[in-house]
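Engineer: fold the following for me, if possible:
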Amino acid sequence: MEIVLYILTTVLTFIVMEVVTWCTHKFVMHGFLWALHADHHEPKYPHVFEKNDTFFVIFAIPSVLLLYFGISPELNYLFFIGLGILFYGIAYFLVHDVLIHQRFKWFKNVKNRYLLALRKAHKIHHKNMGKEDGECFGMLLVPKKYFTKN
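Structural biologist: Reported below is the predicted structural model:
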C-alpha cells in the first residue's frame, strides 16, 4: 500500500507542476524576472544557452533538496515529490527545448495531433515579443482551439 501512495504522490506532483509552471511563467517569467526570460522571446538568440535557462536551475533546486531529504534517514514521501518535479523537468526539456524550439534536432517530423497543437500554442505565445499580453503559459495542457487544422 505504501508504494501505491508513493506512486500517486509522484504522479500528483507531476500534475501540480503544470499549474506551478503556468503561474511561474505568467507571473514570474513575464513579471519581475522578465530580465531572465526576455532573451527566450528574441527570434534567434545567438548563444547555445539563454538567460532563460536559469529557470532550469531554479526548478532543479527544490527537486534535488526533496530527493536528498527524502532518503534521509529513510525513504519518505519527500523523495517522491522530488521525483515528480524531476519527471516534469525531463518532460519540460523534451517538450519545450527539443520538440518545440528544436534546440536539439531529435523530433523534426512530428505528425501527432496533440504535439502539433502544443507547438502551435507555444508559437502563439512567442508571437508576442513583449512581457505583457501573452497567452498559453502552460506546457502540457493545450487549449482546444489549437487542435484545428490550420
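
Engineer: contacts and neighbour counts: CA atoms only from here.
Structural biologist: OK.

Engineer: so what's the one residue sitting closest to the centre of the chain up against?
Structural biologist: The residue lying closest to the centre of the chain (C-alpha atoms, centre = their mean) is residue 92, at 3.8 Å. For residue 92, the contact set (C-alpha atoms under 8 Å, 6 or more residues apart in numbering) comprises residue 139.

Engineer: second chain to compare with the first, below:
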Amino acid sequence: MHWTTGLPLFFATILAMELVAYVAHRWVMHGFGWFLHESHHRPRTGHWELNDLYAVIFAIPSFILLLGGVQLGWWPGFTWIGAGIAGYGAIYFGFHDVIVHRRIATRYLPKSSYMKRIIQAHRLHHVVETKAGTVSFGFLWAPRPEVLKAELKRRQHAGVRAPAGRPDAVPID
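Structural biologist: The predicted structure is shown next:
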C-alpha cells in the first residue's frame, strides 16, 4: 500500500481510537472491568496498578494487525491500522501517564487552553472514586470544565472524594 493511502488510514485510526477509548472507558472500565480500573481511582502505591493491564489488553489488536500486515501477508492496510492503534497508545501514554498523572517526572506546564482544559477535565474525572457518577471519559477531547462541574453538582457530588484533610467538605462547587 502506498504511503499516500496508508498515512490517512493511520491518522483516521488515531481519531477513531478516541471513540473506541471513550466507549471502553465509559462502559467497560467503569462497567464490568471496574475490578481492574478501580486501582486507577485510588492512590497508587508503587510504580504499577492493576489498571495498567488495560495497556496490555489494548496493545493486542495493534500487535496482531502489525504482525498480520507485515509478516503474514494480510491486507497492507492492517499495518497502518495497527500502527495507528499503537500511535494512539503512545499519545495516550504521553498525555495520561506523563502529563496528567506524572508517572514520569517532567517539567511540562500546560500553556494552551486546549491542554489546560483536557487536563482539568481528566482531573475532574478522578474526583469521583466510585464506578458510577464520573464525568469526562475521553482522553483527547473533553467538555469544558464548567460543564463537568455543573454535571457533578447536578449529581449532588455522588462518589466525589472530599479534599485531603477535610473529610466533611463538599469538594466541588
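
Engineer: mean per-residue distance, the helix or strand hosting residue 59 of structure 1 versus structure 2.
Structural biologist: Applying DSSP states H and E as the criterion places residue 59 of structure 1 in helix 54-69. On superposition with structure 2, the mean distance recorded for helix 54-69 of structure 1 (mean C-alpha distance after the TM-score superposition for structure 1) is 0.4 Å.

Engineer: contacts for the helix ranked longest in structure 2 next, please.
Structural biologist: Ranked by number of residues, the top helix in structure 2 under DSSP state H is helix 3-23. Residues from elsewhere that reach helix 3-23 of structure 2 (C-alpha under 8 Å, 6+ apart): 77, 80-81, 83-85, 87-88, 137-141.

Engineer: mind running it again at 10 Å?
Structural biologist: By C-alpha atoms under 10 Å, 6 or more residues apart in numbering, the surrounding residues in contact with helix 3-23 of structure 2 are 1, 24-30, 58, 76-89, 91-92, 136-141.

Engineer: list the buried ones in it?
Structural biologist: By neighbour count with 16 or more other C-alpha atoms under 10 Å, helix 3-23 of structure 2 contains the buried residues 6, 7, 9, 10, 11, 13, 14, 17, 18, 19, 21, 22.

Engineer: what of stretch 23-38 of structure 1?
Structural biologist: 24, 25, 26, 29, 30, 34, 36, 37, 38.

Engineer: ok, stretch 42-50 of structure 2 next?
Structural biologist: Buried-residue list, stretch 42-50 of structure 2, by 16+ other C-alpha under 10 Å: residue 49.
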